[in-house]
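[1] Please find the sequence and the predicted model below.
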Amino acid sequence: MNSKLLESPRRVEDAVSDVTVLAGDGYMLPLKKGQILRLVDVEGNQSGDVQIYNANDPTERYNANNTITAQANTMIELGTVIRSNCGNAMLTVIADTCGEHDTLGSGCSAEGNVVRYTNKTRYMHSCRDTFVRTLENYGLSKRDQTCNLNFFTKVILDDKGRLEFADGISGPGKYIELRADMDVLFLLSDCSQLNNPCNDYNPTPIRLLVFDK
């Protein structure tokens, strides 16, 4: 058995919240300390881009450097503690049937699409635009964007410092569960990227289930 994989004992019918987010949509989910969030890759190979904030003080937010340094690993996997810019624990991975999730690749943007895929892609949906639209509904702005995680996505870092998207690491029904270690705002952009294999060129839904502790 892969030591990075662990199924959850929680039953779907016991969830206190069950939301399906369509490709290209954003969703802000408040979580209370101790609650458990399950992200489900409904059809497989879907990238879920995420930003995380302290619900009581949004100036405290997910920080990639602190998370990577504390665990000496660039991947989010079973046992990972996701940390804030203050070094505090925000979420802990307590179950995972996928195995590895990315901390290195930034969310797609209009500008990034142009650089990577030509000007024809400038006005395609992007995670950065989705983040901004959703943040504005909570009194936050473009300036409040922070580092993002990419669940169900793996970006390979080679020995020359180059990044490359890996394809096919997830599958239908794969999930990751995270325990909230503080009250958080969990911001999801269900990535609609059509130009690289992170979504198998076919964006699909992500399901969010919340369980009480």
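    The structure has been received and is ready for your questions.
[2] C-alpha only now, for contacts and for neighbours.
    Will do.
[3] separation between Gly26 and Ala166?
    24 Å (C-alpha to C-alpha, to the nearest Å).
[4] Those two: which has the busier surroundings?
    Set Gly26 next to Ala166 and count neighbours by other C-alpha atoms under 10 Å: Gly26 wins out with 24 against 14.
[5] Which residue lies closest in space to the more buried one, excluding its sequence neighbours?
    Spatially, and ignoring its direct neighbours in sequence, Gly26 is nearest to Ser189 (4.4 Å; C-alpha to C-alpha, 6 or more residues apart in numbering).
[6] and the one you found, what helix or strand is that in?
    For Ser189, the element it lies in under DSSP states H and E is strand 184-190.
[7] Name the residues that touch that strand?
    21-33, 46-56, 90, 127, 130-131, 134, 204-206 (C-alpha atoms under 8 Å, 6 or more residues apart in numbering).
[8] Specify the local secondary structure of Arg143.
    Following DSSP: H, G, I helix; E, B strand; the rest coil, the label given to Arg143 is helix.
[9] I should have written Thr67 there, sorry.
    Secondary structure state of Thr67, per three-state DSSP, is helix.
[10] dump the residue contacts of the closest residue to it other than its chain neighbours.
    Spatially, and ignoring its direct neighbours in sequence, Thr67 is nearest to Arg83 (5.0 Å; C-alpha to C-alpha, 6+ apart). Residues near Arg83 by C-alpha under 8 Å, 6+ apart: Tyr62, Asn63, Ala64, Asn66, Thr67, Ala89, Met90, Leu91.
[11] second one coming, line it up with the first:
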Amino acid sequence: MLDLEQTNNLPSGPPRPSTILWPGIRSLPEGVERYLVEGGGSVVVAIEPGDEVAVVDIEGGQACELAAADPGGKVDTAAILGAVADSDADGIKDILAGNGFSAGRTRAALKRRNIDLGKAKAIRVFGTSSRPGDRAEFTTAQGGTLIVAAPGGAMDFDLQNTVTPLELFVKRAVLKLTPEAELPDPLADPLQDIRVHASTAQAYKVKAGEYIQIIDVSGRQCTDFQAFSLPKLEAGRELALDATITRALLGLANPIPGIPAKAFDLEMDPLIETIQDTCGRHDAFLTACNSRYYDDMGYPGHVNCTDNFNAVLDPYGIAHRKGWEALNYFYNTRVDDQNQIYFDEPWSRPGDYILLRAVTDLV
């Protein structure tokens, strides 16, 4: 029998977006986290009592140093990891004394946690005789901070002493059933920390030389990016980032780190440069979603990125458009052998990001 009263409880308006129950499909069991320690680099990870820590020498022959500090910043590696601290942490200190990317990130992470490694002791595992796949395992006695490094110097031209990466696995003793993944440590102290909520947009100013880190918080969330040269806007010239010009100048579907990294405006002047990209799958062909798209899909009045762009760009005197060209980060868009443009589930995982550098002052 049909319950007519129940049909009156249906929500009004367009359908709501579906909820992703498992953002960023996991390849590891629940509670297991994987970190890659680059050769000659280091990582910093928060630990809790009872966590199981495993380090894997992927290629063999790579030394590893581990140090641990309590929540107050006091280094007590032996007590926390339950093993003899047989090293003065010289490998970690040498890495931190350098100017590599991971060195700056680790120094900033230790500073935020008030950790001083000056007199620290570390556990050293692996070495020239370790085999590919060798593991070292520990169980944490208390919470705090774990520092793992893959030390080594520059390779001699006549030797085979290159540094190679390590894998770090942390199996959590207690699963944290939070709706969002924990964000990674910032790459540097942020000048602006902006949270762009679902179905919204934000506009902000960035100075030349500053970095823009766009993070996918929960995984598989697409985002549209647009930029304007601030000096040109102030001169009354409204020239947005142009994806078609960018593709034509680069000869690529979208900018990537390295030489073909820049994105340009209509006058072929560079606006941004791609520095790092942990996802690698984006779109620079389609416009940001717009009202026409949803009208044709049968959802008139649906919230869309173009209208959101128009609203937040109003204060800068930028004219409204019916469809904004943009760099669509984390979109999984391709053209098949039938010349059909399609998009599928994004590849981005929780915490994936793209790091950009402003070439000029931007809005």
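    Yep, it's here. Remember, predicted model here, so these are calculated numbers, not experimental data.
[12] Show me how far the strand holding Ser189 of the first structure is from its chain's centre.
    7 Å (C-alpha atoms, centre = their mean, to the nearest Å).
[13] same deal with stretch 172-190 of the first structure?
    7 Å.
[14] Per the alignment, Glu164 of the first structure pairs with which residue of the second structure?
    Under the alignment (TM-score structural alignment), Glu164 of the first structure pairs with Tyr342 in the second structure.
[15] Specify, as a residue range, where the helix ranked longest in the first structure falls in the second structure.
    Looking across the first structure with DSSP state H, the single longest helix is helix 127-136. Per the alignment by TM-score structural alignment, helix 127-136 of the first structure matches residues 305-314 in the second structure.
[16] next one: stretch 15-30 of the first structure
    Going by TM-score structural alignment, stretch 15-30 of the first structure sits over residues 190-205 in the second structure.
[17] Could you pull out the helices in the first structure for me?
    Going by DSSP H, the first structure shows helices at 64-71, 110-117, 127-136.
[18] With respect to burial, which of the ones you listed scores highest?
    Neighbour counts (mean count of other C-alpha atoms under 10 Å) averaged over each of the helices of the first structure peak at helix 127-136, with a mean of 20.
[19] what's that helix packed up against?
    Applying 3 or more C-alpha pairs under 8 Å, 6 or more residues apart in numbering; DSSP states H and E, we find helix 127-136 of the first structure packed against strand 26-31, strand 184-190.
[20] Which stretch among those strands is buried most, on average?
    Stretch with highest mean neighbour count among these: strand 184-190 (a mean of 24; mean count of other C-alpha under 10 Å).
[21] Taking helix 127-136 as reference, get the angle to that strand.
    For strand 184-190 of the first structure against helix 127-136, the angle by axes from the mean of the first three to the mean of the last three C-alpha atoms, to 10 degrees is 140 degrees.
[22] Same list, the helices and strands packed on helix 127-136 of the first structure, but as JSON lines with distance to Glu13 of the first structure please.
    Compiled in JSON lines, these are given as follows (distance: least, C-alpha to C-alpha, whole Å):
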{"stretch": "strand 26-31", "distance to Glu13 of the first structure": "19"}
{"stretch": "strand 184-190", "distance to Glu13 of the first structure": "22"}
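[23] Let me know which of those strands is the nearest to Pro172 of the first structure.
    strand 184-190 (15.3 Å; C-alpha to C-alpha).
[24] report the angle between the axes of that closest one and strand 26-31?
    Using the same axes, to 10 degrees: strand 184-190 of the first structure against strand 26-31 is 150 degrees.
[25] Out of the contacts of Arg83 of the first structure, flag the one nearest to Glu13 of the first structure.
    For those, the minimum distance to Glu13 of the first structure (C-alpha to C-alpha) is 22.9 Å, reached by Leu91.
[26] so what corresponds to that closest one in the second structure?
    Looks like Leu91 of the first structure aligns to Ile272 there (TM-score structural alignment).
[27] Its match contacts Leu356, correct?
    Yes - with contacts counted by C-alpha atoms under 8 Å, Ile272 of the second structure reaches Leu356, the gap being 6.3 Å.
[28] measure the residue nearest to Gly26 of the first structure to Gly99 of the first structure for me?
    20 Å.
[29] swap in Phe151 of the first structure?
    Distance check for Phe151 of the first structure against Gly99 of the first structure: by C-alpha to C-alpha, it reads 10 Å.
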